[in-house]
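Asker: sharing a model that was predicted from the sequence below.
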Amino acid sequence: MAKPMTKTQLVAALAEEMGTDKKAANSALEAMTGLITREVSAGGAVTLPGVGKIYCRERPERMVRNPATGEQFKKEADKVVKMTIAKALKDSVNG
């Protein structure tokens, strides 16, 4: 498996793709990250065309088990961020 792209590499690739400098590409990436964070934190969802949909889902209160001790305890309800991958991306990876 290939190593994941770092933020520096992502900014450089984005700058090249946009035909601009790294500072502008970094600003665009930061703005997009902030926008997604705010929207999902508020309970909304963000669809990135061709990539997928990022959303927040609530998990109910449930019983869980500590694997080390076998002890069961109640875990409070919480929220988890999920992502559904777009069919176009799945097809490009598998095709």
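Answerer: Structure's in. What do you need?

Asker: only C-alpha atoms from now on, for both contacts and neighbour counts.
Answerer: Will do.

Asker: what separates stretch 79-90 from the chain centre, distance-wise?
Answerer: Here the centre of stretch 79-90 is set off from its chain's centre by 8 Å, with CA atoms, centre = their mean, to the nearest Å.

Asker: elements contacting the lengthiest helix in the chain?
Answerer: For the chain, the helix with the greatest residue count under DSSP state H is helix 22-41. Contact here means 3 or more CA pairs under 8 Å, 6 or more residues apart in numbering; DSSP states H and E; on that basis helix 22-41 packs against helix 7-18, strand 45-48, strand 52-59.

Asker: so which of those comes closest to K87?
Answerer: Shortest distance between K87 and the helices and strands packed on helix 22-41, using CA to CA, is found for strand 52-59: 8.1 Å.

Asker: please compare the first structure with the one that follows:
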Amino acid sequence: MNKSDLIEAIAKKADISKAAAERALEGALGAIHGTLRKGGSVSLVGFGTFYVGKRAARGGRNPRTGAAIRIKAAKVPKFRAGKALKDAVN
């Protein structure tokens, strides 16, 4: 499912226009994005939690030359599925 399929599904399920569904989806994604940018987390009970994880600095290799390189530490967005979502998949 891609973004346009998701918008169509939201519009059908909520009985609203596709334009309204797109605005709602963009608003929700924007709120999640903004919260993660500030270092917070977003918990949706029964669905899961979006949070910011930390990846430590590490060594690596340049695949072209084979030379050793240093990969710097980074913050990465992560998602942990909730119990209801896990149960629905299994």
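Answerer: Alright, I've got the coordinates. Everything quoted here is computed from the prediction, not taken from an experiment.

Asker: any chance of the helices and strands packed on helix 22-41 of the first structure in CSV with mean neighbour count as columns?
Answerer: Shown next, in CSV, are those (neighbours: other CA atoms under 10 Å):
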stretch, mean neighbour count
helix 7-18, 15
strand 45-48, 16
strand 52-59, 16
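
Asker: using a markdown table, lay out those together with distance to T69 of the first structure.
Answerer: Listed next are those as a markdown table, based on distance: least, CA to CA, whole Å:
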| stretch | distance to T69 of the first structure |
| --- | --- |
| helix 7-18 | 39 |
| strand 45-48 | 38 |
| strand 52-59 | 24 |
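
Asker: roughly how far does the counterpart of V40 of the first structure in the second structure sit from G82 of the second structure?
Answerer: Here V40 of the first structure is matched to L36 in the second structure, going by TM-score structural alignment. Distance of L36 of the second structure to G82 of the second structure, given as CA to CA, to the nearest Å: 18 Å.

Asker: what about stretch 14-29 of the first structure, distance to the chain center?
Answerer: For stretch 14-29 of the first structure, the distance to the chain centre is 20 Å (CA atoms, centre = their mean).

Asker: where does M63 of the first structure land in three-state SS?
Answerer: Classification of M63 of the first structure using DSSP: H, G, I helix; E, B strand; the rest coil returns strand.

Asker: does the closest residue to it other than its chain neighbours count as helix, strand or coil?
Answerer: Take M63 of the first structure and drop its neighbours on the chain: the residue closest to it by CA to CA, 6 or more residues apart in numbering is K74, 4.5 Å away. The three-state label given to K74 of the first structure by three-state DSSP is strand.

Asker: which residue lines up with K74 of the first structure in the second structure?
Answerer: Using TM-score structural alignment, K74 of the first structure sits opposite R70 in the second structure.

Asker: cross-check the contact I'm expecting between its match and G60.
Answerer: Yes: if you go by CA atoms under 8 Å, R70 of the second structure and G60 touch, sitting 6.1 Å apart.
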